[in-house]
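> My questions are about this predicted structure, shown below with the sequence.
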Amino acid sequence: MAQSGRECSIANALAVVGERWALLALREINLGVTKFDQIARNTGASRDILAARLRALVAAGVVERRQYQDHPPRFEYVATESGVALRPVLHALMAWGDRYATEGEPPTVLAHECGAELHTQTVCAHCGGQVAWGENTRALRLGAVR
């Protein structure tokens, strides 16, 4: 039976990266952790689940599997342009988790190259105004309800 609902880029994105272990693997890769064993350790994912998620991310073009050693063959995972483009999404999820899903101090704090603690915001590329989705935005095109 076909799913009903609005045609939406959010749904399309979730089909690629909307699974816990995929997002946690992307977190690690975007933090510079590229070796399978390190990604598994830092995410807590089982090896078989992590391998499946990394294969899916490679197939979707979000990460690239690169050989870094010949004998024995060893590989690392690096973010593609598509994977790097997900950094603001990861920042937003982290900020939301810090505020609404974590008791006490945030477990991870990112710093900007200027040395300050990183807090991101979404701004309009045209006018530079801060975006509060839903308050000062409107849909120019709405996907059809399927």
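All right, it came through fine. Numbers count the residues shown, from 1 in each chain.
> use CA for all of it now, contacts and neighbours both
OK.
> which residues are contacting whatever helix or strand residue 41 lives in?
Assigned by DSSP states H and E, residue 41 falls within helix 36-43. Here helix 36-43 makes contact (CA atoms under 8 Å, 6 or more residues apart in numbering) with 21, 24-25, 28-29, 33, 46-47, 50, 75-77.
> go again using 7 Å as the cut-off
24-25, 28, 33, 46-47, 50, 76 (CA atoms under 7 Å, 6 or more residues apart in numbering).
> Name the next helix or strand downstream of that helix, please.
Criterion used, DSSP H and E; the element after helix 36-43 is helix 47-59.
> Below is an additional structure, to be compared with the one above:
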Amino acid sequence: MSLGVDYAKQDCPLARALELVGERWTLLILRDAFYGVRRFTDFAGHLDISKAVLTQRLSSLVRAGLLTKVPCGGRDEYLLTDSARMLWPALYTLSQWGEQQTGQGSPRRIFLHVDCGSKVDAVGHCATCRYAPGPEELEIHPGPGADFGVRDDPVSRALRYPHRLLQPLDTRAQSERMPER
């Protein structure tokens, strides 16, 4: 018996949410979109996902109204919708939970509130301002637990430098720079 792809008999908002974002790779695609990844080739290269699966997931996210597909310079780009941006607190908190579960001790990424420069805690609150800034108010930095030797794709290289969330990640310009440690 094959595994179903929906939760038709579940009367639960979480089940409805999982129908939209619960497939393998979907949350990682959304994470990368928050980081500023917009192009198919950058998603594929950073995630090591097959082109067929990536095509299907991106199409599903567009149909669900979480991404929009827009032409840009002869290529398509995928942008987060307002509906997808509402997922940021859940994605961030789940990511922080995952960071704690690995037992590494030092964070791989640090998120700073741009307005005041303070770190954002594990539930997404700014330590100084005492509220949860939206993704457009955050900058991502490599943390002390970042391992630059694990991946060497253009997105990973670009993420070795501070970068404002939701801003297009320029994988070409930063791919040749060396990180300062």
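That came in fine, so what should we check first? Note that the structure is a prediction, hence the values are computed from the model and not measured.
> now the contacts of helix 36-43 of the first structure in a markdown table, with neighbour count?
A markdown table is the format used below for those (neighbours: other CA atoms under 10 Å):
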| residue | neighbour count |
| --- | --- |
| 24 | 20 |
| 25 | 27 |
| 28 | 19 |
| 33 | 18 |
| 46 | 11 |
| 47 | 14 |
| 50 | 21 |
| 76 | 18 |
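> out of the residues you listed, who's nearest residue 62 of the first structure?
residue 25 (11.0 Å; CA to CA).
> related to what we said a few turns ago, nearest to residue 98 of the first structure, of the contacts of helix 36-43 of the first structure?
residue 24 (15.5 Å).
> What range does the helix holding residue 41 of the first structure cover in the second structure?
Aligned by TM-score structural alignment, helix 36-43 of the first structure falls on residues 40-47 of the second structure.
> what about the matching stretch, how far off from the first structure?
By mean CA distance after the TM-score superposition for the first structure, the fitted stretch 40-47 of the second structure averages 1.4 Å away from its aligned residues in the first structure.
> Show me which positions of that stretch end up buried.
Judged by neighbour count using 16 or more other CA atoms under 10 Å, the buried positions of stretch 40-47 of the second structure are 40, 42-47.
> cool, stretch 60-77 of the first structure as well?
62-65, 75-77.
> quick one: contacts of that stretch?
By CA under 7 Å, 6+ apart, the list of residues contacting stretch 60-77 of the first structure reads 16, 29, 34-36, 57-58, 78-80, 82-83.
> Return the member of those nearest to residue 110 of the first structure.
Taking the contacts of stretch 60-77 of the first structure together and measuring to residue 110 of the first structure by CA to CA, the closest member is residue 29, at 14.7 Å.
> Name the surrounding residues that touch the host helix or strand of the closest one.
Assigned by DSSP H and E, residue 29 of the first structure belongs to helix 20-30. Under the contact criterion CA under 7 Å, 6+ apart, helix 20-30 of the first structure has outside partners 17, 39, 43, 45, 50, 53, 77-79, 84, 90.
> Out of these, flag the one nearest to residue 120 of the first structure.
The closest of these, once distances to residue 120 of the first structure are taken by CA to CA, is residue 90, at 10.6 Å.
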